[in-house]
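Asker: Sequence first, predicted coordinates after that:
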Amino acid sequence: MQPYIVSLLTNQRSKLMELWKKELDIVRQENYLHSVSDSVYENTNQEFMHFIIGIIDMDEKDAKVKLSSFAEDYIQSGWPLAYFTQGLQAFRRVNLALLSEGETDVENVLSNFTELENWIDRIINQLVYDYTGSWEDIFEMQKLSLLELSAPLIPVFEDVSVMPLIGTIDTARAKLIMENLLQGVIEHRSQVVLIDITGVPVVDTMVAHHIIQASEAVRLVGAKCILVGIRPEIAQTIVNLGIDLSKFPTKSTLRKGIETALELTNKKMVDL
C-alpha cells in the first residue's frame, strides 16, 4: 500500500477507530450476533480493529500469515464469518470518508481508494478461504468419526460378535462395514457374527449385495455370518426383488440370532 495511505490512516487512527466502531455497532443488529454479550462483542471489536490497522503497513506475506492465525482462533470459537466481512465493508466506507475529507482532487481520491479497496478485498478473500478450508476439514473429520461409530463390531459372548447397523447404507459406508467386520472378526477371534439390520430403513438390491459380500468375506476368514432383524416389510421387499439369501442364515430378531450363534459355538442359555 502507498506510504501516503498508510500515513493518513495511522495519523487519523483515533478518528478511524471511532467512526469504525459506530459502523460495527450497526453490524451487531444482525440476528446472528444477538446472543453475543456486550463485553464479548466490545472486546472482539477492539481486537479486530487493532489487528486490521496493525497489518496496514505490514509486508503482504507476513500479513497473510498473521491473518490466517487470527482467523483460526475465531473459527475455533464459532465466530461468524459475516461479522468480519461486514466489518471490513464498514472499514471500507469509513476510509472512503477519510480519504475524501478535504480533498479536492477526485482522481487522486479514487486512485487511493482503489488501492485501499483492493487491499481490503484481499483480506476478505483470505478470510473466506480460511473459513471455508477450516470448516471443510472439520466436516470431513466429523464425517469420518460418525462413519467409524456407525459400524462397530461388538463382542457379546466368547466367539460371538454383533454388528448393529443403523441408517442408510451407501457404497462408502458398505466399504467401512466390510473393513470393520473383517478386522473385528480377527481381533475378537469370532466364530459367529450377527449383522443386525433392525435399524436399516430400506433394504434394496444394492444393500443386499453389500450384505452378501460381507457374509462371503466373513466366511473366507473362517467365521459364520447370520443376518438378524429382518422385519416383515423387509422380508417382503427381499422376496419381491428376487434377492437370494439362501446361503445366508437369517433370523427375525437379535435374540433368536444369539440363540443360534450359541448353538453353533456349542453353548446354550440356561435359566437359573
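Answerer: Noted; the coordinates are in hand.

Asker: Please make it C-alpha for all contacts and neighbour counts, starting now.
Answerer: Will do.

Asker: Around Phe248, how many other residues sit close by?
Answerer: Look at Phe248: counted by other CA atoms under 10 Å, it has 14 neighbours.

Asker: Test my guess that it contacts Val218.
Answerer: No: Phe248 is not in contact with Val218 according to CA atoms under 8 Å; the separation is 11.3 Å.

Asker: what is in contact with these two at once?
Answerer: With contacts taken as CA atoms under 8 Å, 6 or more residues apart in numbering, the residues that reach both Phe248 and Val218 are Cys225.

Asker: before we go on, here's another structure to hold up against the first:
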Amino acid sequence: MYSQVMDVIQENKSYFVKKWMEIVKEEADEKIVDVVSDQIFTKTSNEFVDLIVSNLVNSVNFDSKLEDFALKIVKLGWPLTFVTTGLKTFERVVYDHLKRSNTITKDNYEDFVQYFDQWLTPMNNQVITAYTESWEKTVSLQKIALQELSAPLIPVFEKISVMPLVGTIDTERARQIMENLLSGVVKHRAEVVLIDITGVPVVDTMVAHHIIQAAEAVRLVGAKCMLVGIRPEIAQTIVNLGINLNQFSTNSTLRKGIEQALEMTNRKIVKKEGIE
C-alpha cells in the first residue's frame, strides 16, 4: 500500500499540484491568494507538496524542511487554517485519484482510510506546532524591532530634541517612551524637548496622563517639555475631558514648536538678505 501511494504521487505530482491549486484558489478567501503573485503561489504550492511527500518517505530532513516552510508561509501572511485546510485538500485530491484509478476498492477501502489517517494526521499536528512556533518567533522579532524604532529622541539643534510619536500609546509603550525620553535628554544634553503627537490618532485621559508624566520626568532632569502637533479635534478632546496641560508649552505644529524652542534657548530663525 505504501509503495502504491508513493508511486502514484511521484508519477502524478504535476497533476496533483495543479488540481490542489485550483481547489484552494476556488475555496480560499481571495485576500489570502491575492497577497502573493501567481509565480510565488505556484512555487510555494510545489514546496508544500514536496513537504508532504518527504513526510511520506520519512525524510531525515523533514523537521528542518517543515520549520523553513512554516516560517515562509507566516511571512507570506497565510493563516494556519489555510494551511491545515490545504493539507486536507491534498489528501482529498490524492484519494479521489486513487479511487478513480480503482487503486482504492470496496475491499481495501478501510485499509486506505486508516493509512491516510496514520500518514496525514501526525503531519497536521506537526504543521500546527511548526506554524505556531514560527508565528510566535516572528511576532517576537517584530515586537523587538518595533520597540527599537519606537519613540526615538532626535536631536534637531543643539540643546533641542524632538520625539515623534506615531500610533496608539498603551502602558508598555508609555514605559518605553519614558525610558527613551530620559536617556535621550541626558545623552543629547537637551534643554528643550518637543513631543510631537501629530501621528497619535487618539488622545484620551490615559494617553494625556502618560504625556504629563513624561513632561514631569523631563523637568526633573533639568529640561523643558513642549507638546506639538495638536490638531483641532485633539484640542477639543483635551478640553472636553478637562485635561490640564498647563505645566508645559503647546503648539499646533512642529515648525512653530521649533521656532519657540529656539527662542527659549536664546536663538531665532532669521532670513538672510538676498535669499528668497
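Answerer: Everything's here; your move. All of these numbers come straight from a predicted model, not from anything done at the bench.

Asker: Got a TM-score for the two of them?
Answerer: In this superposition the chains share a TM-score of 0.75, using TM-score structural alignment, normalised by the length of the first structure; 263 aligned residues with a CA RMSD of 3.6 Å.

Asker: so the residue lying farthest from the centre of the second structure, which of the three states?
Answerer: Going by CA atoms, centre = their mean, the residue of the second structure most distant from its centre is Asp107, 50.8 Å out. Following DSSP: H, G, I helix; E, B strand; the rest coil, the label given to Asp107 of the second structure is coil.

Asker: before we move on, what about Gln213 of the second structure?
Answerer: Relying on three-state DSSP, one would call Gln213 of the second structure helix.

Asker: measure Lys106 of the second structure to Phe112 of the second structure for me?
Answerer: 10 Å (CA to CA, to the nearest Å).

Asker: quick one, which of those two is more surrounded?
Answerer: Between Lys106 of the second structure and Phe112, counting by other CA under 10 Å, Phe112 is the more crowded of the two (19 against 9).

Asker: contacting residues for Leu99 of the first structure?
Answerer: 109, 112-113.

Asker: what do you get for Thr84 of the second structure?
Answerer: 124, 127-128.

Asker: Let's see which of those end up in helices.
Answerer: 124, 127-128 (DSSP state H).

Asker: residues near Asn61 of the second structure, how many?
Answerer: Neighbour tally, Asn61 of the second structure, other CA under 10 Å: 11.

Asker: so how far is Asp96 of the second structure from it?
Answerer: 29 Å.

Asker: returning to that earlier point: which of the contacts of Thr84 of the second structure has the largest number of neighbours?
Answerer: Busiest of these [other CA under 10 Å] is Val127, holding 21 neighbours.

Asker: May I ask you to confirm that that residue is in contact with Ala70?
Answerer: Yes: using CA under 8 Å, Val127 of the second structure is in contact with Ala70, at 7.3 Å.

Asker: any idea how far stretch 240-258 of the first structure is from the chain center?
Answerer: Chain-centre distance of stretch 240-258 of the first structure: 36 Å, with CA atoms, centre = their mean, to the nearest Å.

Asker: okay, how far is it across that stretch, tip to tip?
Answerer: Stretch 240-258 of the first structure has an end-to-end distance of 28 Å (criterion: CA to CA).

Asker: how about it: buried residues?
Answerer: Across stretch 240-258 of the first structure, burial judged by 16 or more other CA atoms under 10 Å covers 250-254, 257-258.

Asker: Also stretch 162-177 of the second structure?
Answerer: 162-165, 169, 174, 176-177.

Asker: likewise stretch 77-86 of the second structure?
Answerer: 78, 80, 83, 86.

Asker: For the last one, what is the enclosing helix or strand?
Answerer: Yep, that's Gly86 of the second structure we're talking about. Using DSSP states H and E, Gly86 of the second structure sits in helix 80-100.

Asker: Please give the centre-to-centre distance between that helix and its chain.
Answerer: 29 Å.

Asker: likewise stretch 159-167 of the first structure?
Answerer: On CA atoms, centre = their mean, the centre of stretch 159-167 of the first structure falls 26 Å from that of its chain.

Asker: so how far does stretch 181-195 of the first structure reach from one end to the other?
Answerer: OK, stretch 181-195 of the first structure end separation, CA to CA: 9 Å.

Asker: For that stretch, buried residues please.
Answerer: 181-182, 184-185, 189-195.

Asker: How many neighbouring residues does Lys268 of the second structure have?
Answerer: Burial measure for Lys268 of the second structure: 12 neighbouring residues, criterion other CA under 10 Å.

Asker: Against Phe157 of the first structure, how distant is the equivalent of it over in the first structure?
Answerer: Counting by TM-score structural alignment, Lys268 of the second structure corresponds to Lys268 in the first structure. Going from Lys268 of the first structure to Phe157 of the first structure by CA to CA gives 11 Å.

Asker: Give me the distance from the host helix or strand of Glu233 of the first structure to the chain's centre.
Answerer: Under the criterion of DSSP H and E, Glu233 of the first structure resides in helix 232-241. A distance of 36 Å separates the centroid of the chain from that of helix 232-241 of the first structure, by CA atoms, centre = their mean.

Asker: Quick one: name whatever helix or strand follows it.
Answerer: Taking DSSP H and E, what comes next after helix 232-241 of the first structure is strand 250-251.

Asker: mean shift between that following strand and the second structure?
Answerer: Here the mean offset of strand 250-251 of the first structure against the second structure after fitting is 3.1 Å, by mean CA distance after the TM-score superposition for the first structure.

Asker: same for that strand, what does it pack against?
Answerer: Secondary structure elements in contact with strand 250-251 of the first structure, counted by 3 or more CA pairs under 8 Å, 6 or more residues apart in numbering; DSSP states H and E, are strand 224-228.

Asker: In the strand it packs on, which residues are buried?
Answerer: Buried residues in strand 224-228 of the first structure (16+ other CA under 10 Å): 224-228.
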